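After the sequence you'll find the predicted model.
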Amino acid sequence: MTLRATSSSRGLGRLEKTDARGELSGRAFARAREELARELYAEMNRNVFGGALPPDLDIKWTPYLRSTAGTTHYKRTQRVGEAPVYHARIELATKVLDTAAKLRRTLCHEMCHVAAWLIDHVAKPPHGAHFKRWARCAMERYPDLDVSTCHNYDIHYAHRWQCGACRREYGRHSRSIDPNKHRCGGGCGGQLTYLGRSNPDGTPCKARTPSAYNAFVKDNMAVVRSELGAGTPSREIMKELSQRYRASKAQLNEGDSARRAAQGDAPPTADELEGAMRRLDLL
């Protein structure tokens, strides 16, 4: 099986925790992106489109857009004897938009499409005269904003592999490349090596310490699956693992209590508490 090469990206942001360059960190941006998108939409609707776009336009984030930053969906409905009604909604890519700067530029681009449809009632060609007119309005209001006819971003892929022969790199959003099955598609057919997971700024992700439950599942999965037999549904296997984990945890807690009691750390009895209270009354 052959693969095609991919690229990486940089970032810019403004809320919560920032990196050394003053840019919004990946997780902080992910937590803030919905609120930030609504704030940017309201601001640009007011400053660029004169408030002519719906204040509650449907804006959704989706993980299914992987090669484009955003898209606008159009719909036109009309009842007999009534004027047509124009609808629009915007989808934004969680896999591509990882910084506030990309979000701002992409959202403005899609809002120009929305304006061309809802105000001018024109959708084709997608980047025709009506789109470009609204794009010029946006760039006049925001000179630092480049509203082009395409979303020209380097996409950040968290997982990367490199060919040992030609040094070509491959990126994926998930760890979907198996070096035992895949080879370089650049013509050399070289062996691929996993480079690890990285943040949007290129720094390696810190390894996460697995929780006690995850460690228990990893250590006992094979045993439980073998005991329950082939064909057992995954939910039944996980249910059994959860029950065993709770039992194991309860047993450990009982052992800790017994050790504390043996060391003289047992909790006081009711008689001991009553005696202590009487002594306090005498003080």
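Yep, it's here. Numbers count the residues shown, from 1 in each chain.

From now on I want contacts and neighbour counts done on CA atoms only, so please keep to that.
Noted.

measure the residue nearest to Tyr41 when sequence neighbours are not counted to His127 for me?
In space, and not counting its chain neighbours, Tyr41 is closest to Leu107: 7.3 Å by CA to CA, 6 or more residues apart in numbering. Distance, Leu107 to His127, by CA to CA, to the nearest Å: 15 Å.

if you count what's nearby, which of these two comes out ahead?
In this view Leu107 and His127 are compared by other CA atoms under 10 Å, and Leu107 has more residues nearby, 26 against 17.

tell me the contacts of the more buried one?
37, 40-41, 70, 92 (CA atoms under 8 Å, 6 or more residues apart in numbering).

okay, pairing it with this:
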Amino acid sequence: MTNRETETTICATNKISADRDARKAFEIAKHDIAQSFLQELDKVITQGRLSELAETTGGIRLSWTNKLNTTAGRANWKRETVRTRNPDGSEASIRYRHHASIELAEKVIDDQHRLLNVIAHEFCHLANFMVSGITNNPHGKEFKVWAAKCSRRFGDRGIEVTTKHSYDIDFKYVWECTSCAMEYKRHSKSINPDRHRCGACKNPLKQTKPVPRAGARKPSEYQTFMKEQMRLLKEENPKTPQKEIMRRVADRWSSREAASVDEVAVGIEHLDLDGADGSESRTA
């Protein structure tokens, strides 16, 4: 390897290490960053109006979820009407309780820039719901007014609120059709090329991320036995608990192993008795 190639390899390794450290630091700090920026948005953009409206229900709740796979965030709002009545049954007063929350996608938001922009976007939705009273046109002109305010006030921090989250989601697994090059992206290894085909042209798929290691290990004899026996026992005993099924399979494996040991022992004994030269032998 030349000096230049060595330097390139070192630089690439250092970048990977730096990216890994940055992700770890973000994971530790992201909850505090999100809460702090939400409070700042409310104070600067709506003069604390959202916190005031949601105070009786515990304020605006922030939560991180693994269930959002294709969008970075979601704003949730509900207005509860509370009526009080006089002793004669007439209505005395009406008040409203605002339930507001923002969900943030664990699998999509992977850096601070994206986090701040997602919170700003969802904050504008809540402002649109709770202050402007718009519930049937989430990205209409009123939303755009709130978006412009946020972008103008926090533009120096990279905030630009648009009508949608235009992020490239970093999926952990990717498969590609061997014929039409259609890609299938997932957060988990939920596609099996041996069983699944391209939905567009029905041709085989190949995994491209991460690239499978060559010469994948075959299942061991024990794994094959367990899989087959689990299937058989479940078919024979559909109402039997999983724990009991596993115990029975383990017993079958133990019995099989014991039988194998006996067979080996008998074979060795025969060899000892017969002798290598065909003569009888004994040991004391």
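Everything's here; your move. The structure displayed is predicted, hence computed values, not measured ones.

thinking again about what came up before, pick out whichever of the contacts of Leu107 of the first structure sits closest to Leu145 of the first structure.
Comparing these against Leu145 of the first structure with CA to CA places Leu40 closest, at 12.9 Å.

Return the residue of the second structure aligned against the closest one.
The alignment partner of Leu40 of the first structure in the second structure, by TM-score structural alignment, is Phe37.

what's the answer for Gln191 of the first structure, then?
So Gln191 of the first structure corresponds to Pro204, using TM-score structural alignment.

Help me confirm that that match comes into contact with Arg197.
Yes - applying CA atoms under 8 Å, one finds Pro204 of the second structure in contact with Arg197, separated by 5.0 Å.

what helices or strands is the helix or strand His98 of the second structure falls within leaning on?
Using DSSP states H and E, His98 of the second structure sits in strand 91-105. Judged by 3 or more CA pairs under 8 Å, 6 or more residues apart in numbering; DSSP states H and E, strand 91-105 of the second structure is in contact with helix 49-54, strand 61-65, strand 73-85, helix 112-130.

picking that back up, doesn't the match of Leu40 of the first structure belong to a helix?
Yes - if the criterion is DSSP: H, G, I helix; E, B strand; the rest coil, then Phe37 of the second structure is within a helix.

For the residue nearest to it when sequence neighbours are not counted, grab the count of nearby residues.
Once flanking residues are discounted, Phe37 of the second structure sits nearest to Leu116: 7.1 Å by CA to CA, 6+ apart. When counting by other CA under 10 Å, one arrives at 22 neighbours for Leu116 of the second structure.

Kindly state which residue of the first structure is aligned to Leu116 of the second structure.
In the first structure, Leu116 of the second structure lands on Arg104 (TM-score structural alignment).

How about Ser101 of the second structure?
By TM-score structural alignment, Ser101 of the second structure lines up with Arg89.

Could you count how many residues lie near the nearest residue to that match once chain neighbours are set aside?
Leaving aside its sequence neighbours, Arg89 of the first structure sits nearest to Asp58 (CA to CA, 6+ apart; 5.0 Å). Applying other CA under 10 Å, we find 12 residues neighbouring Asp58 of the first structure.

From Arg183 of the first structure, how far off is Asp58 of the first structure?
As judged by CA to CA, Asp58 of the first structure and Arg183 of the first structure stand 42 Å apart.

Nearest residue to the corresponding residue of the second structure for Cys163 of the first structure in space, ignoring adjacent ones along the chain?
Using TM-score structural alignment as the criterion, Cys163 of the first structure maps onto Cys177 of the second structure. Sequence neighbours aside, Leu205 is the residue nearest to Cys177 of the second structure in space, at 4.5 Å (criterion: CA to CA, 6+ apart).

just to revisit the earlier point, can I get the contacts of Leu107 of the first structure in CSV including neighbour count and distance to Asp281 of the first structure?
As requested, the contacts of Leu107 of the first structure are arranged in CSV below (neighbours: other CA atoms under 10 Å; distance: CA to CA, whole Å):
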residue, neighbour count, distance to Asp281 of the first structure
Ala37, 19, 64
Leu40, 16, 66
Tyr41, 21, 68
Gly70, 24, 74
Leu92, 25, 69
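
quick one on the thing from earlier: so the residue nearest to Cys177 of the second structure touches Gly199, yeah?
No - counting by CA under 8 Å, Leu205 of the second structure sits too far from Gly199 to count as a contact (10.0 Å).

Of the two, which one has the most company?
Set Leu205 of the second structure next to Gly199 and count neighbours by other CA under 10 Å: Leu205 wins out with 26 against 12.

which ones are touching that one?
175-178, 193, 196-198 are the contacts of Leu205 of the second structure under CA under 8 Å, 6+ apart.

run the last query once more with 6 Å
The contact partners of Leu205 of the second structure, by CA atoms under 6 Å, 6 or more residues apart in numbering, come to 176-178, 193, 197.

quick one: secondary structure of it?
strand.

those helices in the second structure, which residues are they?
For the second structure, the helices defined by DSSP state H cover 3-45, 49-54, 112-130, 141-154, 221-236, 242-274.

can you list those in a markdown table and add distance to Arg79 of the second structure?
Conversion of those to a markdown table gives the following (distance: least, CA to CA, whole Å):
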| stretch | distance to Arg79 of the second structure |
| --- | --- |
| helix 3-45 | 19 |
| helix 49-54 | 10 |
| helix 112-130 | 9 |
| helix 141-154 | 19 |
| helix 221-236 | 49 |
| helix 242-274 | 45 |
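
With that, I have no additional questions.
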